[in-house]
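K.L.:
Here you go, sequence then predicted model.
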Amino acid sequence: MSEKRKLFVEVQTDQRPQIATGAIDRAKRGARGAIRVWLMLLFALVVVMIAVGGLTRLTDSGLSITEWKPLTGAMPPMNAADWQAEFDKYQQIPEFKVQNAWMTLEDFKSIYWWEWGHRQLGRVIGLVWALGFFGFLALRKIPTGWTGRLLLIGGLGGLQGAIGWWMVSSGLTGTMLDVASYRLATHLGLAFVILGFIAWYILMLGREERDLMQARRSKDAKLFSLGTGWMHFAFLQILIGALVAGIDAGRSYTDWPTMGGQFLPPDPMMLEPAWRNFLENPGLVQFIHRMTGYLLLGFSIMIFVKSRKAANRVTSGAFMVAFIALCGQVVLGIYTVISAAQMHVALTHQILAVATFVLILRARFHAAYPVPQSVRG
C-alpha cells in the first residue's frame, strides 16, 4: 500500500526556493549603506578640495611647487637645504622674476604650504577612494551594476591629478604670471563633474533599487528635462566664473550694474587675436560672467514657476530650495564684485556655487525618481 501524501511536507518543500531567492537578492543589494557613507566622506573631501583650491588661487600660491611628483612629493621640505632648493626652483619661473622678486624664503614658505596642502588633500582623496573601492570589491559587497560607477569616480580622480599638473605647467615658462585661465576652468569643471557623480550616486543609494524602479514610472519628464538644462547652464556659469578667477577679472570693475560707468566695459576687444579677449580680457570676461548670470536667473525663474505646478510636493520643494540657493548666489555674486572680490567673500561665493549646483542636481533627481506620496499629496 502506497504512503499517503502529506500536505505540510509539500508546502515546506515549495518554500525552499523562496529562501534561496531572498539570499540572492541580498547578495545583489551589497553594502549599499556602507558604500553610501564612504561616498559621503568622498563628497565632503571634494568640497574641501574645491575650497582649498580656491584659497590657493586667491593667495597666488598655485605655482609655488614647480614639479609634479605624485609619490615623493607627499613629503614637504624637511630642513633648511630642502627649503632653499624649492625656493631656488621657484625663482626660475616668470611669476617670481616679474611679480614676486621681493619675496624672501619666509614669504615663499607661506605660499608653498597652500599648494602643498592642496596636492596633499588630492592624495588623501585618492587613498580614501582606493581603500573603499578595493575593500568593498574584495569583500564582494558592491551591489550589482555598481562596480563600473564606483570605478569611474576613481578614474576621474586620476585624470584630475593629471589636469592639475597640466594647469600648473602653463605658468612655469614663457611670459605667464599665472596659470592659463582656460586650464583652471577645466580643472575646476572636472572637480564639479566628480562632485556631481558622487552626489547622484549618494542619492541613488539612499533608496532601494526596487523603489527607484517603481519611482521611475512616475518620472516628471518635463521637469527632468528642465532640470538637466538648468544643471548644464549652472555648470557653464561655473566655468566662466573660473575664467574670471584665473585672471582676477572680478577686481577689474567694482561698480554695478554698470562697468566703468557704462554697459559694456571700455576696450572689450583690445587684445589680438580677437579670441584672446574672451579668455584673457578682464573687462570682457567679467561682462560675460555678469550677462550669463542674468540669463541663468531668468531661466531659473521660469523653471521655478513651472515646478510649482508639479504633482509631487517633494519634487516641487526640491526645485524651490535650489532656486532659493541660486538667488542667494546671484546676490552674493553682485556683492563679490562691489567688494573687489575680497578673499572671504570670493571663497563664500565659490562654496555657495557648490551648494547651488548640488541642489539643482538633487531637484533633477527628484524629478526622475519622485518620492511616493499619498493620493491627497
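P.N.:
Thanks, I have the structure now.
K.L.:
alpha carbons only for contacts and neighbour counts from here, please
P.N.:
Fine.
K.L.:
Which positions within the longest helix anywhere in the chain qualify as buried?
P.N.:
Counting residues, the longest helix found in the chain (DSSP state H) is helix 105-138. Applying a neighbour-count criterion of 16 or more other CA atoms under 10 Å, one finds 108-109, 111-123, 125-126, 128-129, 132-133, 136 buried in helix 105-138.
K.L.:
Below is an additional structure, to be compared with the one above:
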Amino acid sequence: MVLGYYVGVMPFDAHSFPAHAAAAPRGGRANPRAIAYWLLTVAGLIWLMVALGGATRLTGSGLSIMEWAPLAGTLPPLSQAEWQRLYDLYRTIPQYQLQNAGFGMEGFQRIFWLEWAHRFWGRLIGLAYLVPLLWFWARGAIPRGLGPRLALLFVLGGLQGAIGWFMVASGFDADRTAVSPYRLVLHLSMAFILFGLILWTALGLLRPAPMEIVPQQGKIRRQVVAAFWLAALTMLAGGFVAGIRAGFSYNTFPLMDGQLVPAGYLDLEPVWRNLTANIAAVQFNHRLLATLTLLAAIGAAVAARRLPDGFARRAVWTMAAAIGAQYALGIVTLLHVVPVSLGTLHQALAVGVLAAGLCAWHALRKPPASAP
C-alpha cells in the first residue's frame, strides 16, 4: 500500500532532481520514473525469491541439487537417466542417509522441483535486471551518476548467486544434514541488502527531493531509524533461529519452559557461541529483539501523529503495522511449531517490514542543505 501510494501519488519533480544525476549520458533522455518502475519490479521479484527460499529451507529441499550449473542447470532433467543420475548423487550425502533414506524417486522429485524453482527464479531475476539495464543504457535513459550504482547492484546480484552455492555446498559435509547456519544468515542478509538498496534507489528516483520539513521531524526520523535497525537485528537473529532450527523448541509464549530467561542460556563455551549455536539463547534473543522492535515502532507511530497528514505519516504507521503483524505472526508460527506455510509467510513478511521501514525513513530523510 505504501509503495503504491508513493508511486501513484507522489509526482516526480524533475526540477528538484540533482543536476548531476538528472542529465542523461546522451541527448538529455534520462527517464528516472521508468527506471524506478523497473527497479520496483526487480525488488518485487526478490521479495518472492525470499519467500520461495523460506519454503525451500523449511522443506529441506535446498540440498537436492548437488551441482552448480548457472547455464546448464536452467533446464530440469529431460530424461529418466538424468533423473537417476541426480538421485544417485543425492543419495551420497548425509541428508538422504540420515533423514530421507528410502523415500524413492518420487520423494526426490518433490524436493528437487522446489529447489529448481528457487534457482530458476534467481536466474529470472538476473535477466529481469540485466536486459532492461542494457536497454536503458543503449537509449541513454540512465541518469548521469546512476550507472555505476546500477552496475554494482548487478554484480552484487551475481555474488548472491555464488553465496547461495557456497551455502548449499556446506550441507554436503559428512556431519551435516542441513546447511551451515552462518552461511544461511550470510545468504539471507545479502538478499535483504539487495532488496533494500534497489528499493532505496527507486524511491530516490521517484522522490529525489526530501519532503517539506515540519517541526520535530528529525526526532521522528531518529525513532523510525531506531525501529528499522532493531528490525534488521531481529531478522539477523531470525536467520540463526532458522539455521539451527531453534523454532522447533520452546513452543510457548511468552515464557520459555516456564521461565522468562530459559535455563542453559550460557551453556556453551566460549560465551559468544551462545549467540549463534545455543537453541535457548538464540530463540530468546530473537524474542527480545522482536519485542524491542515492536516497542520502538509503537513509539514512532505515536510520535508520527505530529506529522501533517500525508505520505510520511502513513509510511510510519504502515511500518508499525507491518512490525506488529510480523510479531503476531511470529508468535503463531512458534506456537504451531513452525509449519511450512506459516514459516514461509513469516520470512516473506520480514521483507515487508524492511520495505515499510525504508519507505518511512526515506520520507523523513534530511534535506541536503539543512537538517532539523
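P.N.:
Arrived safely. Since this is a predicted model, take the numbers as computed values, not measurements.
K.L.:
and the longest helix of structure 1, what other elements does it pack with?
P.N.:
Applying 3 or more CA pairs under 8 Å, 6 or more residues apart in numbering; DSSP states H and E, one finds that helix 105-138 of structure 1 makes contact with helix 32-58, helix 80-90, helix 147-169.
K.L.:
now do 7 Å
P.N.:
With contacts defined as 3 or more CA pairs under 7 Å, 6 or more residues apart in numbering; DSSP states H and E, helix 105-138 of structure 1 has these neighbours: helix 32-58.
K.L.:
Pull the distance from the helix it packs on to the chain's centre.
P.N.:
Distance, stretch centre to chain centre, for helix 32-58 of structure 1: 9 Å (CA atoms, centre = their mean, to the nearest Å).
K.L.:
rewinding a little: quick one: average offset of the longest helix of structure 1 versus structure 2, please.
P.N.:
By mean CA distance after the TM-score superposition for structure 1, the fitted helix 105-138 of structure 1 averages 0.9 Å away from its aligned residues in structure 2.
K.L.:
between that helix and helix 32-58, what angle do the directions make?
P.N.:
Per axes from the mean of the first three to the mean of the last three CA atoms, to 10 degrees, the angle that helix 105-138 of structure 1 makes with helix 32-58 is 160 degrees.
K.L.:
In structure 2, what range does helix 105-138 of structure 1 match?
P.N.:
Using TM-score structural alignment, helix 105-138 of structure 1 lines up with residues 105-138 of structure 2.
K.L.:
tell me how far that stretch is from the chain's mean position?
P.N.:
With CA atoms, centre = their mean, you get 17 Å for stretch 105-138 of structure 2.
K.L.:
do the same with stretch 209-224 of structure 1
P.N.:
Centroid separation for stretch 209-224 of structure 1 versus its chain: 25 Å, with CA atoms, centre = their mean.
K.L.:
who's in contact with that stretch?
P.N.:
For stretch 209-224 of structure 1, contacts defined as CA atoms under 7 Å, 6 or more residues apart in numbering pick out S307, R364, A367, A368, Y369, P370, V371.
K.L.:
Mind doing that once more with 8 Å?
P.N.:
With contacts defined as CA atoms under 8 Å, 6 or more residues apart in numbering, stretch 209-224 of structure 1 is touched by M204, I303, K306, S307, R364, F365, A367, A368, Y369, P370, V371, P372.
K.L.:
same check, this time on stretch 24-32 of structure 1
P.N.:
Stretch 24-32 of structure 1 is contacted by residues R140, K141, I142, P143, T144, L205 when judged by CA under 8 Å, 6+ apart.
K.L.:
run the last query once more with 7 Å
P.N.:
With contact meaning CA under 7 Å, 6+ apart, stretch 24-32 of structure 1 is reached by K141, I142, P143, T144, L205.
K.L.:
got the buried residues for that stretch?
P.N.:
Under 16+ other CA under 10 Å, the buried positions of stretch 24-32 of structure 1 are K28, R29, G30, A31, R32.
K.L.:
Let me have these in TSV, extended by distance to G189 of structure 1.
P.N.:
Below are the buried residues of stretch 24-32 of structure 1 laid out as TSV (distance: CA to CA, whole Å):
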residue	distance to G189 of structure 1
K28	34
R29	32
G30	32
A31	30
R32	28
